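Visitor: My questions are about this predicted structure, shown below with the sequence.
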Amino acid sequence: MNEIEKWYDEVYDEWTRLDRHRVEFDITKRYLDHYLKGDKLKIFDIGGGPGRYSIYLAEKGHQVTLLDLSGKNVEMAKIKAKEAGVELAGAVKGNALDLSEFEGEAYDVVLLMGPLYHLIHEADRRKSIENAMRLLKKGGLLVAAFISNYAPIQDALLYCNADFDTEELLTYLENGLNEAEQGFTTAYFTGVEEAKALMNSFDLEELAFAGIENILGSKESEIMASPQYAKWIDIAYALSQDAKVYGTSQHFLYIGKK
């Protein structure tokens, strides 16, 4: 946890990541818009980073509490919320594995769109989901995100002139563990069936499972500069629940109802 915290505090700028990866951001927002129904929902964003999604949802009038392991991200969320002219219900430094200080069954929606990227042990991944479920009201929505175990291959394809190790890339399909010295902080990349089985082992009704970037991933920079960007986003959204193209995505999104 210290190594992951240091990565986000000292090395990586998570706020600008979604400027570079607008496809992920825009399609995920479309899912949130589709499934989050009602006014002034009470939302808890676990591992919400610098607040991209928290601020987006606060702008829609929801009451959003953000929690993140990185103190830098939490402070950035406060700054960016103020710049956007919205107020978060809370922005606190904390760990997805210990949410005991927060009231149970108090939230209409819980976002878990970050912690599952970095919890390399299944017991910890399950613990983070159990904690999220405890906070969620009956009938509430849990939104969870995973990094796909195809992501390293898709990333290499995106930067196709960069050197890479073929065996290493293919190994992720069998073992999703990414060590800190492999160009990213400690992470766990998840397969489709593994992600679905994990989420569906809880008291949740699966509403959606999506491959976010799908066919757009390796052409993202060109698409972002294209006047046809909105049309490509429509296509990717239409294909996002097509199981035949899940492996072309770098991120998976699960939405379930408690």
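Guide: On my side now, so go ahead.
Visitor: C-alpha only now, for contacts and for neighbours.
Guide: OK.
Visitor: For the stretch 1-150 of the chain, which segments count as strands?
Guide: Taking DSSP state E, counting those that start in this stretch as the test, the strands found in the stretch 1-150 of the chain are 42-46, 63-68, 90-93, 107-112, 136-147.
Visitor: Residues contacting the third one, please?
Guide: Contacts made with strand 90-93 from outside it, assessed by Cα atoms under 8 Å, 6 or more residues apart in numbering, are listed as 64-71, 74-75, 77-78.
Visitor: which residue is nearest the middle of this protein?
Guide: residue 113 (3.1 Å; Cα atoms, centre = their mean).
Visitor: what about that residue, distance to residue 164?
Guide: 28 Å (Cα to Cα, to the nearest Å).
Visitor: do residue 31 as well
Guide: Summarising the geometry, the distance separating residue 31 from residue 164, computed by Cα to Cα, is 33 Å.
Visitor: Please apply the same query to residue 206.
Guide: According to Cα to Cα, residue 206 stands 36 Å off from residue 164.
Visitor: neighbour-wise, which of these two wins?
Guide: More crowded of residue 206 and residue 164, by other Cα atoms under 10 Å: residue 206, with 16 against 13.
Visitor: what's the helix or strand for that one?
Guide: Residue 206 belongs to strand 205-211 when assigned by DSSP states H and E.
Visitor: Show me what counts as buried in that strand.
Guide: 206, 209-211 (16 or more other Cα atoms under 10 Å).
Visitor: second one coming, line it up with the first:
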Amino acid sequence: MAYNKDLLKEYLTKKAAEGWAAFEKSGAYGSFKFDLIMSYINQFLPPENSLILDLGIDPGNYAVKIAQANRRLTIGDLSESQLEITRNKFDKYKLSSQIEQFAILDELIDLSIFEENSFDMVLCLSGTLSFTCEERSKMIKEIVRVTKIGAPIILAVKGKAPYFKEIIRELEMDKLEEPNKAGLWQMLETGYKQHEEYPGEPAYYGFTGQEITELLENNNIEILEIAGIGSIISNMYLQLEKIRENDEIWNDVFRIEKELQTMPGLWDAGEEILVVGRKKLI
């Protein structure tokens, strides 16, 4: 399945206005998953005034928290519309002084606008790497190139199993009745999801935990943490709304999820696979 930057950019432009609104309406479930990923970012956050690259297709939710922690940011995105919305949010929160650059990228797999060894941390979240399909190795090489030696790299990629879980859970009968036409067998056998018109997602590659581990290790990244985000609480929307009423229980459930999702058997059970690594000294 071929990576198509134009189709991806078109999708992101159409989706841009929904990004922040969807996050703000995501309730307890969205907050729980956000806090999970943010906990890894905080764990590996470099010192104050460090420069961090937020690279990808998310609307800047994590970047706001990082800026509030007095770190400098460069935010790179394919979509000019997405960047403009993010810029406005930073203005609203009076955090624009923490932004080094809003970078409109021509390509996810070509970061030549950034010099080698520029960043003290690189974030590539919301499945961004997955959307580069067969070019995923090129994107990883570029991420490694612009990251300082020893600096952390945090990625969240799309998994293969969650795709099928969602189709079955949501009873997407058109796909289940015609699995070959819908690309289900292709996804199962190759990991590639076929392109769907908006509001469906563009083509992407669904990783397994083993695959993303091998890809990073083969590209000079030492693996520090792997987790299947939301392995235990997956789709427990109503349950988490109830649990949020009690801070102690909420914290206990968070601890349970955080500890169990790092078990190798649960890497592929979450909604995304999160990997923390660091650039090795060659």
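Guide: Yep, it's here. Because the structure is predicted, anything quoted here is derived from the model rather than measured.
Visitor: TM-score for these two?
Guide: Laid over one another, the chains give 0.90 as their TM-score (TM-score structural alignment, normalised by the length of the first structure), with 255 aligned residues with a Cα RMSD of 2.2 Å.
Visitor: where do the helices sit along the second structure?
Guide: Under the criterion DSSP state H, the second structure carries helices at the ranges 5-24, 27-44, 61-68, 80-92, 136-146, 160-169, 173-177, 184-190, 209-217, 237-243, 247-260.
Visitor: What helices and strands are in contact with the second one?
Guide: Using 3 or more Cα pairs under 8 Å, 6 or more residues apart in numbering; DSSP states H and E as the contact criterion, the elements in contact with helix 27-44 of the second structure are strand 221-229, helix 237-243, helix 247-260.
Visitor: Please identify the most buried of the ones you listed.
Guide: For these, the largest average neighbour count (mean count of other Cα atoms under 10 Å) is found in strand 221-229, namely a mean of 22.
Visitor: As TSV, the helices and strands packed on helix 27-44 of the second structure with distance to residue 146 of the second structure would be great.
Guide: Output for those, formatted as TSV (distance: least, Cα to Cα, whole Å):
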stretch	distance to residue 146 of the second structure
strand 221-229	13
helix 237-243	38
helix 247-260	30
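Visitor: on that earlier part again, dump the buried residues of strand 205-211 of the first structure to TSV, plus distance to residue 136 of the first structure.
Guide: Shown next, in TSV, are the buried residues of strand 205-211 of the first structure (distance: Cα to Cα, whole Å):
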residue	distance to residue 136 of the first structure
206	15
209	19
210	22
211	24
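Visitor: Just give me the closest of those to residue 19 of the first structure.
Guide: Of all the buried residues of strand 205-211 of the first structure, the one with the least separation from residue 19 of the first structure (Cα to Cα) is residue 211, at 19.3 Å.
Visitor: Identify the residues contacting that closest one.
Guide: Neighbouring residues of residue 211 of the first structure by Cα under 8 Å, 6+ apart: 240-242, 245-253.
Visitor: can you do 6 Å?
Guide: Taking Cα atoms under 6 Å, 6 or more residues apart in numbering as the criterion, residue 211 of the first structure is in contact with 240, 246, 249, 252.
Visitor: Whatever residue of the second structure lines up with the last one: neighbouring residues, count only.
Guide: Right, the one you point to is residue 252 of the first structure. The equivalent of residue 252 of the first structure in the second structure is residue 273 (alignment by TM-score structural alignment). Using other Cα under 10 Å, the number of residues around residue 273 of the second structure comes to 31.
Visitor: which one in the second structure is aligned with residue 85 of the first structure?
Guide: In the second structure, the residue equivalent to residue 85 of the first structure is residue 94, according to TM-score structural alignment.
Visitor: Report the separation between that match and residue 148 of the second structure.
Guide: Distance, residue 94 of the second structure to residue 148 of the second structure, by Cα to Cα: 28 Å.
Visitor: okay, the two: which has more neighbours?
Guide: Comparing residue 94 of the second structure with residue 148 by neighbour count (other Cα under 10 Å), the higher total belongs to residue 148, at 21 against 12.
Visitor: so the more buried one sits right up against residue 117, yeah?
Guide: Yes: contact criterion Cα atoms under 6 Å: residue 148 of the second structure and residue 117 qualify, at 4.0 Å.
Visitor: what do we get in the second structure for residue 232 of the first structure?
Guide: Aligned partner of residue 232 of the first structure by TM-score structural alignment: residue 253.
Visitor: Which position in the second structure pairs with residue 42 of the first structure?
Guide: Alignment of residue 42 of the first structure against the second structure is given by TM-score structural alignment, with residue 51 as its counterpart.
Visitor: Please pull up the equivalent of residue 77 of the second structure in the first structure.
Guide: By TM-score structural alignment, residue 77 of the second structure lines up with residue 68 in the first structure.
Visitor: residues near residue 198 of the first structure, how many?
Guide: The burial metric for residue 198 of the first structure, expressed as a neighbour count using other Cα under 10 Å, is 14.
Visitor: how much space is there between it and residue 175 of the first structure?
Guide: Applying Cα to Cα, the value for residue 198 of the first structure to residue 175 of the first structure is 16 Å.
Visitor: swap in residue 129 of the first structure?
Guide: When Cα to Cα is applied, the distance between residue 129 of the first structure and residue 175 of the first structure equals 21 Å.
Visitor: Have a look at those two and say which one is more surrounded.
Guide: Per other Cα under 10 Å, whichever of residue 129 of the first structure and residue 175 has more neighbours is residue 129, with 22 against 13.
Visitor: So what touches stretch 15-31 of the first structure?
Guide: By Cα under 6 Å, 6+ apart, stretch 15-31 of the first structure touches 50, 213.
Visitor: which non-adjacent residue is nearest the residue nearest to the centre of the first structure?
Guide: Beyond its immediate neighbours in the sequence, the residue positioned closest to residue 113 of the first structure (Cα to Cα, 6 or more residues apart in numbering) is residue 145, lying 4.5 Å away.
Visitor: Give me the aligned partner of residue 53 of the first structure over in the second structure.
Guide: Using TM-score structural alignment, residue 53 of the first structure pairs with residue 62 in the second structure.
Visitor: which residue packs closest to that match, ignoring adjacent ones?
Guide: Once its chain neighbours are removed from consideration, residue 62 of the second structure has its nearest residue in residue 38; the separation is 6.9 Å (Cα to Cα, 6+ apart).
Visitor: From residue 125 of the second structure, how far out is the one you found?
Guide: Residue 38 of the second structure is 11 Å from residue 125 of the second structure, where distance means Cα to Cα.
Visitor: Residue 190 of the second structure now?
Guide: Counting by Cα to Cα, the gap from residue 190 of the second structure to residue 125 of the second structure is 22 Å.
Visitor: Show me what residue 98 of the first structure aligns to in the second structure.
Guide: Using TM-score structural alignment, residue 98 of the first structure lines up with residue 110 in the second structure.
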